[in-house]
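*Asks:* I need the structure of the sequence given here:
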Amino acid sequence: MQTQKLINDGNLAVDEMLAGILAAHPQHLWRPEHAPRAVIARHGPRPGKVALVIGGGSGHEPTFLGFVGKGLADAAAIGNVFASPPPQPAVDAALAANGGAGVLFMYGNYAGDVMNFDMAAELLEMEGIEARTVLTTDDIASSPVREKRRGVAGNVFIFKAAGAAADLMLPLDEVERIARHANARTFTMGVALSSCSLPQTRRPSFDLPPGEMEIGMGIHGEPGVRRGPLRPADEVTDEIMDALLAEMGASRGDRVAVLVNSLGATPLMELYILHARVAARLAQAGLSVHKVLVGPYCTSLDMAGASITLMHLDDELTRLIDHPCDCAMFRQG
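*Replies:* A predicted model of the protein is given here:
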């Protein structure tokens, strides 16, 4: 049985979405005429500024499109649903955002993205534009080795820190250092309650029987660490928080930023129930909560489930995630 979606043609869904976003947010976004899958910040790029270019597959909105704007990303390259953008949109995005101080590509650690963005960086170097890459690797369930982990909802905080550094006109070396530092101090783990369905097929993309959950599942349906009966919200939160706190290794009195993220179909009511337990666990651990985000920040189409992200703050990261930004779907300051 097919799922029900408000679309016209599954094969056109990404391009029609882009048309709608550009029509809704012309004060924030524009698109080069020759580059249908490159979206540029209206007020971010400027001479002498490092260009922060993010990107990846569609279906995770507001990641990546929603974080393009002054104070955050200068541009985004957009792929098909759950698919890396080809090299050309990344090149187009970088050229449109280039301020002469170099380009930093940031995206989740997925094989297709790495291959295509690496090709884009080589093409830019041939044009005399210095391009570097920082992968996000915050999903602690995906590997015990940080460098092999996937990038998921922690992108929000990691991009935010790097975008602020670029907006402050720091040089490329510093923006790259801050991006790597932010990534190293960001930790995410999620739980899926049901599958998502792609616009092209309108059928579940994986099988998760009713009454079961999968801890650690990825945002494209990648396998998690454990599947079992659905448990009460506090028990699910405790399992995730136990893993995050052990991984983070913070000391009492340290500060954190928190994201309780919907994977698409989970409503705010349930997210705030999760956050009540997150807040209690952080208080028990003696940690100070500096910032909280609750809502759909990195989704997986219509997947039911949620993820919890902790960023272990220091003075530098605190200033950077507090820095003002003005994007189509995320603003502060």
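*Asks:* okay, CA-based contacts and neighbour counts for the rest of this
*Replies:* OK.
*Asks:* Specify the local secondary structure of N80.
*Replies:* Three-state assignment for N80 (DSSP: H, G, I helix; E, B strand; the rest coil): strand.
*Asks:* Am I right that A164 is in a strand?
*Replies:* No - A164 is assigned helix when assessed by three-state DSSP, not a strand.
*Asks:* which residues touch it?
*Replies:* G71, L72, L320, I321, H323, P324, C325 (Cα atoms under 8 Å, 6 or more residues apart in numbering).
*Asks:* Go again with 10 Å.
*Replies:* By Cα atoms under 10 Å, 6 or more residues apart in numbering, A164 lies in contact with 52, 70-73, 170, 175, 178, 317, 319-325.
*Asks:* do G216 as well
*Replies:* G216 touches 139-142, 188-192, 222-227, 240, 307, counting by Cα under 10 Å, 6+ apart.
*Asks:* measure it to D9 for me?
*Replies:* 32 Å (Cα to Cα, to the nearest Å).
*Asks:* Next: N98.
*Replies:* 34 Å.
*Asks:* Any figure for the gap between the most centrally placed residue in the chain and V114?
*Replies:* The structure's the chain has its C-alpha centroid closest to N155; by Cα atoms, centre = their mean the separation is 3.4 Å. Plainly put, N155 is 16 Å away from V114 if you go by Cα to Cα.
*Asks:* quick one: which of the contacts of A164 sit in strands?
*Replies:* L52, K70, C325 (DSSP state E).
*Asks:* for those, which one is nearest P204?
*Replies:* Sorting those by distance to P204 puts L52 at the head of the list, at 34.5 Å, by Cα to Cα.
*Asks:* doesn't L95 make contact with that closest one?
*Replies:* No - assessed by Cα atoms under 10 Å, L52 is found out of contact with L95, at 11.3 Å.
*Asks:* mind listing the strands for the stretch 151-300 of the chain?
*Replies:* 186-192, 212-215, 226-229, 255-262, 288-295 (DSSP state E, counting those that start in this stretch).
*Asks:* Could you dump these into TSV and include distance to P87 and mean neighbour count?
*Replies:* As requested, these are exported to TSV (distance: least, Cα to Cα, whole Å; neighbours: other Cα atoms under 10 Å):
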stretch	distance to P87	mean neighbour count
strand 186-192	27	28
strand 212-215	33	21
strand 226-229	35	13
strand 255-262	29	25
strand 288-295	31	16
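*Asks:* here's the other one to compare against:
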Amino acid sequence: MKKFMNSAETLVAESLAGFVAAHERLVTFGADRKFVRRRTLRPGKVALISGGGAGHEPMHIGFVGQGMLDAACTGHVFTSPTPDQIVAAIDETDSGAGCLLVVKNYDGDVMNFEMAAELAASGHRIATVTVRDDVNSGGSGRSQGRRGVAGTLVVEKLLGAAAEAGWLLDDLGALGEELNGRIRTMGVSLRGVTVPDTERQTFVLADDEMELGVGIHGEPGRARAKFATAHEIVGTIVEEIVKDLLPGRDDRLLVFVNGFGGTPVSELYLAYNAARLHCESLGLTVARSLVGTYVTSLDMAGLSITLARLEERELSFWDAPVDTAALRWGAHCTFP
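*Replies:* Model prediction:
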């Protein structure tokens, strides 16, 4: 296995140090380097905190900044951050309006964020949104029920904009739970993940195979199928999502094509074109789009497609300014 690293043990810490140094206008380390937070916190605003194992970058650290997260806690590769990391982030970012924890539905993340919320409850108002956007509703051995995957970005963007607009903690929590019913994601992989600690791929596919419904920790999906053309693969994914999401002709969709870390940008745009054409062939309206590598699984060759049914309110939150390392648009943004 060849990777640009000094050792598997120091990979995460050294990567985080490089991230903070590269984006020091936006972020800084929190106390004892337990988390990454916005360099300038906004008093009186509900603080949004998320996190998870390393290996999904730029999620979540890349979404820390104005219009999204106030802090992100990172564990070792594919391992949840510890409760003390999360408590430290709560203590440092809560300016009096409370904290909203955005948690992907994986057992380790759910358990550790719940423990942190209990430990911090005496001094803080805390609400939790557990993201469940995966169409693969049977779980994966790492989660009970739907997993939290690339749709987490959509939830964090919309809730981040609502928080910047002054929404209160309970209202943000209610919006997050509502969004869970209107966002669905499905992934496909052409090659498994090489995990630095084990130096092995999580699964091995034959040259003519692909894995459908794959998760973001390299876990296998719901089915192993014969490799096909991009239009056929994307069409299958879109149809599976539509069967689950049940969008109507009056709904306005966000189509988000996400790379898992080993897929060229040209292929992601090709997949977006296929997804958009397929949605339009079903009479669905694509109102917003996002294409890029945002929620990764280390070096997995593959992609996921997310469809979100957004009302006018959420469309305005999606369009609202955001200034983070990974997402940046709107009039307020300044560049180094």
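*Asks:* I'd like the TM-score for the two structures, please.
*Replies:* TM-score for the superposed chains, counting by TM-score structural alignment, normalised by the length of structure 1: 0.95, backed by 327 aligned residues with a Cα RMSD of 1.5 Å.
*Asks:* neighbour-wise, which of the ones in strands among the contacts of A164 of structure 1 leads?
*Replies:* Neighbour counts for those (other Cα atoms under 10 Å) peak at L52, which has 35 neighbours.
*Asks:* if I line the two up, what does that residue land on in structure 2?
*Replies:* When structure 2 is aligned by TM-score structural alignment, L52 of structure 1 is paired with L48.
*Asks:* Pull up the overlap in contacts between L52 and L95 of structure 1.
*Replies:* Counting by Cα under 10 Å, 6+ apart, the residues touching both L52 of structure 1 and L95 are A75, V103.
*Asks:* mind checking the end-to-end distance for stretch 59-66 of structure 1?
*Replies:* So stretch 59-66 of structure 1: terminal residues 12 Å apart, Cα to Cα.
*Asks:* So which bits of it are buried?
*Replies:* Neighbour-count burial for stretch 59-66 of structure 1 flags G59, H60, E61, P62, T63, F64, L65, G66 (criterion: 16 or more other Cα atoms under 10 Å).
*Asks:* before we move on, what about stretch 313-329 of structure 2?
*Replies:* 314-315, 317-318, 320-328.
*Asks:* what's the matching range in structure 1 for it?
*Replies:* Going by TM-score structural alignment: stretch 313-329 of structure 2 matches residues 316-332.
*Asks:* where's S297 of structure 2 relative to A21 of structure 2, distance?
*Replies:* 23 Å.
*Asks:* actually V257 of structure 2, not the one I typed
*Replies:* 29 Å.
*Asks:* same check, this time on A325 of structure 2
*Replies:* Distance from A325 of structure 2 to A21 of structure 2, by Cα to Cα: 12 Å.
*Asks:* list residues touching both of those two?
*Replies:* With Cα under 10 Å, 6+ apart as the test, A325 of structure 2 and A21 both reach V27.
*Asks:* related to what we said a few turns ago, pull up the distance across the match of stretch 313-329 of structure 2, start to finish.
*Replies:* For stretch 316-332 of structure 1, the end-to-end distance is 18 Å (Cα to Cα).
*Asks:* What of stretch 242-260 of structure 2?
*Replies:* 22 Å.
*Asks:* matching residues in structure 1 for it?
*Replies:* Using TM-score structural alignment, stretch 242-260 of structure 2 pairs with 245-263 in structure 1.
*Asks:* Distance from the chain centre to the matching stretch, please.
*Replies:* 17 Å (Cα atoms, centre = their mean, to the nearest Å).
*Asks:* now the helices for structure 1?
*Replies:* Secondary structure of structure 1 (DSSP state H): helices at 13-24, 87-97, 111-126, 155-167, 172-184, 233-248, 268-284, 315-322.
*Asks:* Give me whichever of those is most buried.
*Replies:* Comparing these by mean neighbour count (mean count of other Cα atoms under 10 Å), helix 155-167 ranks first with a mean of 28.
*Asks:* which residues in structure 2 does it align to?
*Replies:* Using TM-score structural alignment, helix 155-167 of structure 1 pairs with 152-164 in structure 2.
*Asks:* once aligned to structure 1, how far is that stretch on average?
*Replies:* Compared with structure 1 after fitting, stretch 152-164 of structure 2 deviates on average by 0.8 Å (mean Cα distance after the TM-score superposition for structure 1).
*Asks:* I'd like to know how many residues surround E222 of structure 1.
*Replies:* E222 of structure 1, neighbours per other Cα under 10 Å, totals 11.
*Asks:* Need the counterpart of it in structure 2.
*Replies:* In structure 2, the residue matched to E222 of structure 1 (TM-score structural alignment) is E219.
*Asks:* if I look at that match, how far off is V265 of structure 2?
*Replies:* 23 Å.
*Asks:* Ignoring the adjacent residues along the chain, who's closest to L284 of structure 2?
*Replies:* Leaving aside its sequence neighbours, L284 of structure 2 sits nearest to R249 (Cα to Cα, 6 or more residues apart in numbering; 5.3 Å).
*Asks:* Surely that neighbour touches G283?
*Replies:* Yes - look at R249 of structure 2 against G283 with Cα under 10 Å: they come within range, at 6.0 Å.
*Asks:* so what's the equivalent of D134 of structure 2 over in structure 1 up against?
*Replies:* By TM-score structural alignment, D134 of structure 2 lines up with D139 in structure 1. The contact partners of D139 of structure 1, taken as Cα under 10 Å, 6+ apart, are 108-109, 146, 148-154, 186-190, 216-218, 244, 307-309.
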